[in-house]
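Undergrad: kindly return the folded structure for what I paste below:
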Amino acid sequence: MRLVVAGSPAAAVPTLRRLAASEHEIAAVLTRPATPQGRKRVLTPTPVAQVAEELGLPVIEAARVDDEVTARIAELDVDLGVIVAYGALLRRAALDAPRHGWVNLHFSDLPQYRGAAPVQRAVMAGDTRTAATVFQLVEALDAGPVYASDPFDIDPEATSGEVLAAMAEAGADTVARVVDGIAAGTAVATEQSGEPTLAPKLTIEDGRIDFSAPAAVVHARLRGVTPEPGAYAHLGETRVKLLRSSRVPGGAGDPAPSLAPGALAVQGGGLLVGTADDPLVLTEVQPAGKKPMDAAAWARGLGELDGKVLA
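TA: Now for the predicted structure:
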């Protein structure tokens, strides 16, 4: 089949590469425009645009799929559209432009976690399993019938960024299988069933860590908001990014001290922080204006920790 592939971030790259290596033809790649990046604000194409150029594929850059972009897609005479995290909604005319419409790779077990942040919300909730789901795109949010849903186990120590990267690789095979099935006329889509839940985009406030919650909840939130929007807390007036944590292994070495929520202590070369129950180990932090560093080394630089509290 002739395909148009739409996507923008790194999570869409494995699917693009997988389809480019298949027997199908990619007529064009649709992605969002280049944006200023870094301290020098260098205009930088999306990861998908960079890989499309590497592969020699035509690129359409557009912040939204308006009438002009829809007309360009229609002129391509494509059989199917494939979309992975493009970052904009498609209206009815655009959905109807390919002969078989569009399929979307979504990183949840639909109808759970419909929306922009399914992996982050699943990790924040402490879920241990999710799925890479390919469904027929419709005008309603992530509501179309499902062609395939492959289960995916969530590593209990992985950040949402790490989970998403792994799911993007696994999901590329799911997409390819569905595209092959549509080409062969054997693919069957089934309407979603069950009560939908939503996964709205995270805000900066979602990254603020509340140490008055139990350790499992704190650890899940820290993992879920990493790398974006990023976990943080304040030590006095200083904002500290919290890059990685781990649960204290039960029964290993000296028993963990009892710490008030947010209170700090160094034990066995690691930095502990109190929660509503057991302490967590903070393993990597980034103080304001500094580079990421070992959390225990940062704590040693603070001097006496009594009375110092992350909040």
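
Undergrad: switch to C-alpha atoms for all contacts and neighbour counts from now on
TA: Fine.

Undergrad: helices and strands around the helix or strand hosting residue 4, which ones?
TA: Here residue 4 sits within strand 2-7, counting by DSSP states H and E. Packing contacts for strand 2-7, counted by 3 or more Cα pairs under 8 Å, 6 or more residues apart in numbering; DSSP states H and E, involve strand 25-31, strand 80-84.

Undergrad: return the most buried member of these.
TA: Across the helices and strands packed on strand 2-7, the average number of neighbours (mean count of other Cα atoms under 10 Å) peaks for strand 80-84, which reaches a mean of 27.

Undergrad: mind giving me the packing neighbours of that one?
TA: strand 2-7, strand 102-106.

Undergrad: so residue 205, which state does it fall into?
TA: Using DSSP: H, G, I helix; E, B strand; the rest coil, the structure places residue 205 in helix.

Undergrad: wait, what's in contact with it?
TA: Residues near residue 205 by Cα atoms under 8 Å, 6 or more residues apart in numbering: none.

Undergrad: just to revisit the earlier point, so which of the helices and strands packed on strand 2-7 gets nearest residue 270?
TA: For residue 270, the closest of the helices and strands packed on strand 2-7 is strand 80-84, at 39.6 Å, according to Cα to Cα.

Undergrad: contact partners of that closest one?
TA: By Cα under 8 Å, 6+ apart, strand 80-84 touches 1-8, 11-12, 15, 98-106.

Undergrad: next, the angle from it to strand 25-31.
TA: For strand 80-84 against strand 25-31, the angle by axes from the mean of the first three to the mean of the last three Cα atoms, to 10 degrees is 40 degrees.

Undergrad: packing partners of the biggest strand by length in the chain?
TA: Under DSSP state E, the strand in the chain containing the largest number of residues is strand 238-247. Secondary-structure packing of strand 238-247 (3+ Cα pairs under 8 Å, 6+ apart): helix 215-224, strand 231-235, strand 280-287.

Undergrad: to check against the first, give me the structure of this:
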Amino acid sequence: MRLAFMGTPDFAVPSLAELIASGHEIVAVYSQPPRPKGRGQKLTPSPVHAFAEAMGLPVFTPESMKAAEAIDIFKSLDLDAACVVAYGQILKPEVLEAPRLGCFNLHGSLLPRWRGAAPIQRAIMAGDRQTGAQIMRMSEGLDEGAIILSEVMDIHADDTAASLTERMAHLGAALWPRALAAIERGGFTETEQAGEATYAKKITPAEARIDWTRSAAEVDAHIRGLSPFPGAWFEVEADGEPVRIKGLMSALAEGDGTPGQVLDEALTVACGTGAVRLGRVQRPGKAAQSADEMLRGFPVPAGTILVGLQSEGSSFSTRRDPQV
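TA: Have a look, this model is predicted:
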């Protein structure tokens, strides 16, 4: 089949690799334009862009697929189908209807649950036990198209957004050859989505702040769902100034106390009910490290209280509990 592939992040690279290995003709790869990155703010191609160039594939990086010129170029490709994985742009009807068989998208949830930008993070943060990868026919609505192929996967108790994304990227990539073979021969059933839709909105930095008044299970899920990016965060006072620290890995732990209270010298923190132990953290301008390593150079003594979102409008601060 003559295909266009449209994707941008690391998550999409295994899908492109699978399509190449399957023998399809990839006549064009679309990705977001290179963006400034690093201290030097050097323009850097996306992971999909870089991989496609390494494979000798033509790459298109329009600022907007809504532009008439971009749409005309896409139409001129004479495509059988387009495969879309986390491309990052809305496609107009003219684009969706241009390939002979249509445009198809790999989505990282069991639709209609978690339509939108951050389905993997939201599933972990919500405490879901299962999720999945689905290939669907694209429509004008946000992730509202009919489902063609699905694969269910468990969310492990120690999964982070990074680990689940990695597993799902490869699981989803393996769906493409089966889905395209069925699409090409017309031997598939399109199943309309059923049930109540939920939406996986983009994570904001403010939302990533840890609320220690929630249960330990909820705090743990919040931390793991935001690891490594953008990173759930809390603040500790050092030299009279608040220092924002990201919690990148956690586990449920024994203990109780005032929500936000550090219970021991291993960065176990009390929650609304139960406690979590922070296993991996990151300070501003520093590389991620184990909590033990950070505490050797940046102590957070037992008894420190990390005050969370206990009331509307409250802000983070730290103090020592005089009774500890």
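
Undergrad: next helix or strand past the longest strand of structure 1?
TA: Past strand 238-247 of structure 1, the next helix or strand by DSSP H and E is strand 264-267.

Undergrad: which other helices and strands does that next one contact?
TA: Against strand 264-267 of structure 1 (3+ Cα pairs under 8 Å, 6+ apart) you get strand 270-273.

Undergrad: contacts for the strand it packs on?
TA: Residues from elsewhere that reach strand 270-273 of structure 1 (Cα under 8 Å, 6+ apart): 259, 261-266, 279-283, 295-296, 299, 310.

Undergrad: next, count neighbours for the nearest residue to residue 48 of structure 1 once chain neighbours are set aside.
TA: Computed as Cα to Cα, 6 or more residues apart in numbering, the closest residue to residue 48 of structure 1 that is not its neighbour in sequence is residue 8, at 5.2 Å. Neighbour count for residue 8 of structure 1, taken as other Cα atoms under 10 Å: 26.

Undergrad: show me what contacts residue 8 of structure 1?
TA: 31, 32, 46, 47, 48, 49, 84, 85, 86, 87.

Undergrad: cool, and residue 98 of structure 2?
TA: By Cα under 8 Å, 6+ apart, residue 98 of structure 2 lies in contact with 74, 75, 78, 79.

Undergrad: are we agreed that the last one is in a strand?
TA: The one in question is residue 79 of structure 2. No - assessed with three-state DSSP, residue 79 of structure 2 is coil; it does not lie in a strand.

Undergrad: ok, it touching residue 24?
TA: No - using Cα atoms under 8 Å, residue 79 of structure 2 is not in contact with residue 24, being 11.5 Å away.

Undergrad: what helix or strand does residue 145 of structure 2 sit in?
TA: Judged by DSSP H and E, residue 145 of structure 2 forms part of no helix or strand.

Undergrad: thinking again about what came up before, are any of the contacts of residue 98 of structure 2 buried, and if so which?
TA: The neighbour count (16 or more other Cα atoms under 10 Å) marks 74, 75, 79 as buried among the contacts of residue 98 of structure 2.

Undergrad: distance of the nearest residue to residue 64 of structure 1 once chain neighbours are set aside from residue 66 of structure 1?
TA: Nearest residue to residue 64 of structure 1 in three dimensions, chain neighbours excluded: residue 88, at 5.8 Å (Cα to Cα, 6+ apart). Residue 88 of structure 1 sits 10 Å away from residue 66 of structure 1, going by Cα to Cα, to the nearest Å.

Undergrad: kindly report the same for residue 120 of structure 1.
TA: 29 Å.

Undergrad: more crowded one of those two?
TA: Comparing residue 120 of structure 1 with residue 66 by other Cα under 10 Å, the one with more neighbours is residue 120, at 29 against 14.

Undergrad: the longest helix along structure 1 against structure 2, how far on average?
TA: Counting by DSSP state H, the longest helix found in structure 1 is helix 160-184. The superposed helix 160-184 of structure 1 is, by mean Cα distance after the TM-score superposition for structure 1, a mean 1.0 Å from where its aligned residues fall in structure 2.

Undergrad: which bit of structure 2 covers that helix?
TA: With TM-score structural alignment applied, helix 160-184 of structure 1 matches the range 161-185 in structure 2.

Undergrad: so what would you say the end-to-end distance of the matching stretch is?
TA: 36 Å.

Undergrad: thinking again about what came up before, mind putting the helices and strands packed on strand 2-7 of structure 1 in JSON lines, distance to residue 214 of structure 1 included?
TA: Formatted as JSON lines, these follow (distance: least, Cα to Cα, whole Å):
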{"stretch": "strand 25-31", "distance to residue 214 of structure 1": "41"}
{"stretch": "strand 80-84", "distance to residue 214 of structure 1": "35"}
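
Undergrad: skipping adjacent residues, who's closest to the most centrally placed residue in structure 1 in space?
TA: By Cα atoms, centre = their mean, structure 1 has its centre lying nearest to residue 164, at 4.7 Å. Ranked by Cα to Cα, 6+ apart and with sequence neighbours excluded, the top spatial neighbour of residue 164 of structure 1 is residue 119, at 6.5 Å.

Undergrad: hang on, the one you found packs against residue 162?
TA: No - judged on Cα under 8 Å, residue 119 of structure 1 makes no contact with residue 162 at a distance of 9.9 Å.

Undergrad: higher neighbour count, these two?
TA: residue 119 (27 against 18).

Undergrad: could you show me where the strands are in the stretch 1-150 of structure 1, in order?
TA: Listed in chain order, the strands found in the stretch 1-150 of structure 1 under DSSP state E, counting those that start in this stretch are 2-7, 25-31, 35-37, 42-44, 59-61, 80-84, 102-106, 129-136, 146-153.

Undergrad: distance to residue 248 of structure 1 added to those, as CSV?
TA: Below are these laid out as CSV (distance: least, Cα to Cα, whole Å):
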stretch, distance to residue 248 of structure 1
strand 2-7, 39
strand 25-31, 43
strand 35-37, 37
strand 42-44, 41
strand 59-61, 47
strand 80-84, 37
strand 102-106, 33
strand 129-136, 22
strand 146-153, 22
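
Undergrad: just the contacts of residue 98 of structure 2 now: which is nearest residue 212 of structure 2?
TA: residue 74 (49.6 Å).

Undergrad: shouldn't the closest one be in contact with residue 97?
TA: No - judged on Cα under 8 Å, residue 74 of structure 2 makes no contact with residue 97 at a distance of 10.7 Å.
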